[in-house]
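J.: What would the 3D arrangement of this be:
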Amino acid sequence: MLEVAGVTRRFGDNVAVDDVSFTVRPGALTGFVGGNGAGKTTTMRMIMGVLAIQSGEIRWHGHPATELDRRSFGYMPEERGLYPKQPVFDQLVYLGRLRGLATDAAKARTASLLERFELAGRGKDKLESLSLGNQQRVQIAAAVIAQPSALILDEPFSGLDPLAVDSMVELLREFADQGVPVLFSSHQLDLVERLCDQLVVLAAGKVVGHGSVEELRSKGGTRYRLVVDGDPGWVREQPGIRVVDSAGPGVLFELDGGDTDAVLRTALSRGSVREFTEVRPTVTEIYREVTA
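T.: Okay, here's the model as predicted:
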């Protein structure tokens, strides 16, 4: 278990991270979302010990995380840190050896990862000669080269094409299935919704949402879509109903003490009902609501 417990970080008068707490469970993919300047990167840097924590602590398996603990974490920073003029294969082997792998094991692991990311033929190429998307793949390979005990990834999907995203998702799932806690930030909320076991939503340095997608959806309330033959304007006059949106024969509404059965009975008494559906909020809608 990786725990962020009440961490705070200030830069002068600016409180970048304000008493942030959350957990990343073993075997769980945790999405870390928030706008630019919300504090995600600063929090990840504190987890990795790159930035000092001014209050609170990072815990690993129940005890304060040590430098030795962090050496086993896989980290992909926001600002990529590989060597542009060094051949891809050589620097991955070098990084693997720095992480404690024997030379032969580092070479085998490097070859396997390059094959997986369809870069097997580019191992002798300098990093700077690759496209930005392929450089991103190499950066991901560097983060997982030494079978990390936890993964901390800052925008790992940035610049990847759809096939590379699928490959990355498969890789992260494999680590999660092995019991590795995985925390990653992303602005691609549709991907976060599809992939994550839990979410942490940050706004202005504070946690404003934390839980599974379903838990956050349940807090966001439920809406209903009604599509009828004719004008559904009468729904606005139903007691206990708040119309959110209306277009043509369709209307989206929320309950405010009202009864869906009563709405449906009224609709049927007026003519045909083409659709009557419960609509759960998406992660994008949840994000907009909790960060408003």
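
J.: CA only for contacts and neighbour counts going forward, please
T.: OK.

J.: can you pull out the strands in the stretch 151-292 of the chain?
T.: Listed in chain order, the strands of the stretch 151-292 of the chain (DSSP state E, counting those that start in this stretch) span residues 182-185, 198-203, 206-211, 223-228, 241-247, 250-255, 273-279.

J.: separation between residue 75 and residue 147?
T.: 12 Å (C-alpha to C-alpha, to the nearest Å).

J.: which of those two has more neighbours?
T.: Neighbours were counted for residue 75 and for residue 147 using other C-alpha atoms under 10 Å; residue 75 has more, 25 against 17.

J.: close enough to count as contact, the more buried one and residue 145?
T.: No: in this structure, residue 75 is not within contact of residue 145 by C-alpha atoms under 8 Å, at 10.5 Å.

J.: please give me the structure for this one as well, since I'd like to look at both together:
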Amino acid sequence: MTFDVHAGEIFGFVGSNGAGKTTTMRIMLGVLAADSGQVRWNGAELDLQARRRVGYMPEERGLYPKMKVGDQLVYLAKLHGMSPADAASATEYWTDRLGVGARRGDNVEKLSLGNQQRVQLAAALVHSPNVLVLDEPFSGLDPVAVDVMSAVLRERAAAGVPVIFSSHQLDLVERLCDRVGIVRAGQMEALGTIDELRTTDRPRWLVDVDAEPATVLAWAAGLPGATAQPAPDRPQAVLVELDGATPGAEQRLLTGALALGAVREFAPVRPRLTDLFRHVVTAGDAEPTPPEGSGSRSRRARSEVAA
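T.: Sure thing, here's the model as predicted:
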């Protein structure tokens, strides 16, 4: 499990249930010990002192249910080394910023799950961390809360903080993240920007020409190295897949389409992150699944956080 996260970057850490995301995050924070490898920060192994500067939001929420929100956040901030005055000031700021300022005097157990989630994020932010590691931070949030949390993560990244978060909401990951890592069976299977991950050796183009669809389909299917099929939900359009290694193939495609008639639409069709995710996590599913403890949830991790 090798990857790095840069200063000011939002990194999406995605994979199916049991892929190893939470295990990797726990190793980063020292909750679990790795069998081998290192977690590094600015070139040095991440030690206890450096971990005090990490903001961590666990998947299993770590709030004390019978403790008041404000008292709890002040307590947690002081554990990170803040003075009582600074802890109180930071608690007030983050609870207001995340929309739970009016609930500082309430016990956590009296809050809705969404508001508990906001308080949990405040707990990760209250000590102004140098790194944010968030495990499923958007789980159970309504759209307004998702917008608030997304804005906060962008702000922290803009301030130079590396942000790592896991999520099954792939549309949100695609919209929010600078880079994405897709994990399967404890290993990093795909890593890059959204554009890099969506780039394929066989680019596809949607071609909508003012001509008989059968004529357009027959013409496209006859192009060298191309395959063609009717476009889903677009009976007048054709989906053409080209050989990306052939220089100028898309220009010849457009020129040929114009010769058939007026081109109403000519656009690249690239896979969404959901499609990439489905392809990566189902690859090799015909093979037997390793039993628990044999590597499918290996605690081995070798990760680097670089800023």
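
J.: TM-score them against each other, please.
T.: The TM-score (TM-score structural alignment, normalised by the length of structure 1) is 0.88; 273 aligned residues with a C-alpha RMSD of 1.8 Å.

J.: Tabulate the strands of the stretch 151-292 of structure 1 in TSV, adding columns for distance to residue 110 of structure 1 and mean neighbour count.
T.: Formatted as TSV, the strands of the stretch 151-292 of structure 1 follow (distance: least, C-alpha to C-alpha, whole Å; neighbours: other C-alpha atoms under 10 Å):
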stretch	distance to residue 110 of structure 1	mean neighbour count
strand 182-185	21	25
strand 198-203	30	24
strand 206-211	35	19
strand 223-228	49	19
strand 241-247	53	15
strand 250-255	52	19
strand 273-279	46	14
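
J.: which residues of structure 2 fall in helices?
T.: Ranges of helices in structure 2, per DSSP state H, are 21-29, 48-51, 69-79, 84-97, 113-125, 143-158, 170-176, 194-198, 213-221, 249-260, 273-282.

J.: Indicate which one of the ones you listed is closest to residue 8 of structure 2.
T.: Using C-alpha to C-alpha as the measure, helix 143-158 is the one of the helices of structure 2 that comes nearest residue 8 of structure 2, at 4.1 Å.

J.: How about the contacts made by the equivalent of residue 183 of structure 2 over in structure 1?
T.: Mapped onto structure 1 by TM-score structural alignment, residue 183 of structure 2 lines up with residue 202. Shown in contact with residue 202 of structure 1 (C-alpha atoms under 8 Å, 6 or more residues apart in numbering): 32-35, 38-40, 208-209, 291.

J.: Using CSV, lay out the helices of structure 2 together with distance to residue 106 of structure 2 and mean neighbour count.
T.: Formatted as CSV, the helices of structure 2 follow (distance: least, C-alpha to C-alpha, whole Å; neighbours: other C-alpha under 10 Å):
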stretch, distance to residue 106 of structure 2, mean neighbour count
helix 21-29, 29, 22
helix 48-51, 29, 13
helix 69-79, 6, 21
helix 84-97, 12, 18
helix 113-125, 11, 22
helix 143-158, 19, 16
helix 170-176, 31, 16
helix 194-198, 41, 16
helix 213-221, 64, 17
helix 249-260, 61, 15
helix 273-282, 39, 15
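
J.: could I get these as a markdown table with distance to residue 230 of structure 2?
T.: Shown next, in a markdown table, are the helices of structure 2 (distance: least, C-alpha to C-alpha, whole Å):
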| stretch | distance to residue 230 of structure 2 |
| --- | --- |
| helix 21-29 | 39 |
| helix 48-51 | 54 |
| helix 69-79 | 57 |
| helix 84-97 | 49 |
| helix 113-125 | 44 |
| helix 143-158 | 36 |
| helix 170-176 | 26 |
| helix 194-198 | 22 |
| helix 213-221 | 7 |
| helix 249-260 | 15 |
| helix 273-282 | 19 |
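
J.: Nearest to residue 237 of structure 2, out of the ones you listed?
T.: Closest approach to residue 237 of structure 2 among these is made by helix 213-221 (6.8 Å; C-alpha to C-alpha).
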